[in-house]
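**Q** test case, fold it:
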Amino acid sequence: MAKEIRLNAFEMNCVAHQSPGLWRHPRDRSRDYRRLDYWTGLAKTLERGLFDGLFLADVLGVYDVYGGTPDAALRNATQIPVNDPLLLVPAMANVTRHLGFGVTATLSYEAPFPFARRMSTLDHLTEGRIGWNVVTGYLDSAARALGRTGQNAHDDRYAIADDYMEVVYKLWEGSWAEDAVVADAAHGVFTRPEGVRRVSHTSAHHRLDAIHLSEPSPQRTPVLYQAGTSPAGRAFAGRHAECVFMSGPSKTVIAPRVAAVRAAAAAAGRDPAEIRIFALMTVIVAPTDAEAAAKLAEYRHYASLEGALTLMSGWTGVDFAALDPDQIVEHVDREAGRSALENITRADPSRRWTVREVAEHVAIGGIGPVLVGSPATVADALEGWVDETGIDGFNLAFVVRPETFEDVADLLVPELQRRGRYKRAYAPGTLREKLFGAGRALTAPDHPAARHRWHLAPTDTAPAEPALPA
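**A** Modelled structure (predicted):
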């Protein structure tokens, strides 16, 4: 039986996300990113298209590597201005019943204790539809904004992240027993005190002595997404991630990365088949191939090459403003993200990219591939990606919002359903159950979060009624 294809929408609470300059398109609503009705309308569209989730990216700094200043980012609205992604979720959850929400939060700059409560709150408010995209950050400007001289070294960030995960697992899974809350009105006991433990944690990176402030939420630990594909990132994903987001220019590049992530999960003692892997993709679909090609040409008229190189400079730590447009891009190691530069310098030895070609490529859809055509043409390509790489689905970036997602919901989804490659209805339950099956609201037994989970010992007696104060 052919694998079901899964779709997430890839968005960001800003103007220009992966296609800089397209905010100028007459049909684009990117300037409405400040309005709740844009986001609630998008959520309804995605649920109509049976998307598994809305994946919200975020950064805490400004893209100031290009030219050494933030000017190009500001001029092109390149992920600035940018608002908080978490605050969008309750409003969108209120107008949907099934759509999941994967929110990006940088653990390098978030204290574990308040962050754990924030995610538990979202899991309660969404009735178990929240996920966390675990990132360590890649912008020096973010580190400076948080009072540091610069970000930690790339691999060191993942070592710190491992420790952070241990802290939040203890809070989400180990502070409250699954059956601590009894809400016993007759005896005046809401929570059995013996069902709540104080979390103590002392390490080189974090110190904590506290009770988690939230009662157990539907999923306890949110669905965990992760996007690093460097060796350190893959090892981290193998230990912690339930869903992995990766990018690559071709199937031949993505396939070994998929295999490496699954191998990392196996090395960590987890079932590699349990990892859901999503590849970055941009889809431009229209009723016919010719109409789709015309739409792409129209879109390119508005694309900003400067905005594209501003993004690429931030992702890689390489100042593309200092390079000649016809210069071949060579690989250099930086403490920013690693995979973006590897995609154009090491992924395909037969291809040498000039700066100009990088700009033209990134200007529509970022560093991922772009599929253009009729519903049948695009569906053929998506099937090939899934069947030949082992991915489970796609994080779909937009070009014009919300037009890109409306076209997917109205044109592409029916074609995939006709082929038996896409669901016709949502499965019941939490986001984790929708991804992994009924009865799977909590992390799998082989996941490191699960070892902290506990239950109270069975008792045949009702909780004692508390004595009144003297």
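
**Q** can we go C-alpha only for contacts and neighbour counts from here?
**A** Fine.

**Q** which helices and strands sit right next to the host helix or strand of residue 383?
**A** Secondary structure from DSSP states H and E places residue 383 in helix 375-389. In terms of contacts (3 or more CA pairs under 8 Å, 6 or more residues apart in numbering; DSSP states H and E), helix 375-389 is packed against helix 251-267, strand 276-285, strand 370-373, helix 413-418.

**Q** wait, which of those is closest to residue 189?
**A** Among the helices and strands packed on helix 375-389, strand 276-285 comes nearest to residue 189, with 40.9 Å by CA to CA.

**Q** assign a three-state SS to the residue positioned nearest the centre of the chain, would you?
**A** Of all residues in the chain, the one closest to the mean position by CA atoms, centre = their mean is residue 133, 4.2 Å from it. Following DSSP: H, G, I helix; E, B strand; the rest coil, residue 133 is assigned to strand.

**Q** want to put them side by side, so please do this one too:
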Amino acid sequence: MPRPIRFNAFSMNAASHQSPGLWRHPRNTSTDFNRLAYWTDLARRLERGLFDALFIADVMGIYDVYQGSPHPALRGGVQVPVNDPMLLVPAMAAVTEHLGFGVTFSLTYEHPYPFARRMSTLDHLSDGRVGWNIVTGYLDSAARNLGLDRQLGHDLRYDLAEEYLQVLYKLWEKSWDDDALVLDRETGRYVEPTRVHPIGHAGAHFQVPGMHLCQPSPQRTPVLFQAGASARGQQFAAKHAECVFISGPTPTVLRRYADGVRQASEAAGRARDEVLIYAQALLIVAPTHEQAQARFDQYRSFVDIEAALTLLSGWTGIDLDGLDPDAPIQYVENDAGRAALAAFTAADPSRQWTVREAAQFIGLGGRGPVLIGTPSEVADQLEAWVDQTGIDGFNLTYAVQPDDLAHVVELLVPELQRRGRYPRGYVDGTLRHKLFGKGNRLTAHHVGSRVSIQQPNTGYSNI
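**A** Got it, this is the predicted structure:
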């Protein structure tokens, strides 16, 4: 029996996300991103389409690598202005019952203790439907605005992330016993103090002696998403991630990334299929092929090439303004996001991309493919990509909101259901249980379940 195809939606709390320039399209409502109704309408639509989750990207900084200035990003609205993704979740959770919410947060610039409380709060308010996309950041502008001369080195950020996760696991998984909350109205005892534990963390980067401020949420630890495609990123994902997002322009690239994730998971002592892999894609679906092609051609006329170069320069850490547009992109080791360059170079040595081709490609849908056609034609393409690459599903971006995702829900999902490649209903329970069918908590052999805590002399008493 063929595996089902899974969908997430890929968005950002900004007017322009993965299709620079398309905010100008007359049918695009993405400039309404400051209004709650924009997000609650989107959440309802995605739930009608039985999407696993809405995944919300984020950046803590501005794209100022291109021309050495923030002006191109500001002119083109390249992921700026951008609002906090976390604040959207309670409103969307209130109008849905099943849809999950994956929020991006960069761990490099904030202490884990307050972040642990915010995520526990979101997990409570969403009835256990929240996930966290673990990122370490890639913009020097973010580091400068948070008190550093520049961002930490690529691998050093992952070293920091390892300890950050250790602190979070201790707070989420070990600080409160399952039966700590007693709510005994007769004795007036709200919490049994002996069942709440200081974590006693003393590490190279963080000192956290005390206890978590929140009672255990439905999942305790949110579902863990990760998108690192470098060797170090894959190693980190193999140890921690439950869902991995990958991006690449061809099945060859995605197959290589997916195989790398599976092999790294096995090397870390996990099963090959223990991680769900979603690949980025833009789907342009219409009742006829001619209508779909016409929409694609119209979309291309709105692409802002300078904005695309601004986005790609920020991803790669290379100022593409100084390069010949017809020169091939070369892979360069740096401290920005390595996946963006690798997607166009080392990951597929059979193809040489020029700067111009890469900018035109990411102008619609970012680093993933654009699949165009009728519901039947797009379904054929999705089945082929899944079967050729070994991925589990797709992280669907959009060029025009709400049209692109609405057509997926209204036209494509019924076709995939007819083929037996898409679910016909949600499983009850938390996001983790919906995704894996094994309960609300991390598995017993996950590294987060196996952390231990010290009992420090903190001045607290468990008596």
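
**Q** hmm, the residue nearest to the centre of the first structure is touching residue 105, no?
**A** Yes - using CA atoms under 8 Å, residue 133 of the first structure makes contact with residue 105 at a distance of 6.5 Å.

**Q** how many neighbours does residue 333 of the first structure have?
**A** 12 (other CA atoms under 10 Å).

**Q** please, which helix or strand holds it?
**A** Under DSSP H and E, no helix or strand contains residue 333 of the first structure.

**Q** for residue 77 of the first structure, see how far away it is.
**A** Distance of residue 333 of the first structure to residue 77 of the first structure, given as CA to CA, to the nearest Å: 27 Å.

**Q** go on, residue 274 of the first structure?
**A** Relative to residue 77 of the first structure, and taking CA to CA, residue 274 of the first structure is found at 38 Å.

**Q** looking at the two, which one has more neighbours?
**A** Under the neighbour definition other CA under 10 Å, residue 274 of the first structure and residue 77 were set side by side, and residue 77 has more, 19 against 15.

**Q** so who does the closest residue to that one other than its chain neighbours touch?
**A** Using CA to CA, 6 or more residues apart in numbering and skipping the chain neighbours, the partner closest in space to residue 77 of the first structure is residue 16 (5.7 Å). By CA atoms under 8 Å, 6 or more residues apart in numbering, residue 16 of the first structure lies in contact with 22-23, 30, 76-80.

**Q** which of those residues does the second structure keep?
**A** Checked against the second structure using both residues aligned by TM-score structural alignment, their matches' CA atoms under 8 Å, those keep these contacts: 22-23, 30, 77-80.

**Q** same list (those) but as TSV, adding secondary structure and distance to residue 295 of the first structure.
**A** Formatted as TSV, these follow (DSSP: H, G, I helix; E, B strand; the rest coil; distance: CA to CA, whole Å):
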residue	secondary structure	distance to residue 295 of the first structure
22	helix	12
23	helix	15
30	helix	18
77	coil	23
78	strand	22
79	coil	24
80	coil	26
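
**Q** for those, which two are the farthest from each other?
**A** The widest separation within these (CA to CA) is 14.3 Å, between 22 and 80.

**Q** of those two, which one has the most company?
**A** Set residue 22 of the first structure next to residue 80 and count neighbours by other CA under 10 Å: residue 22 wins out with 28 against 21.
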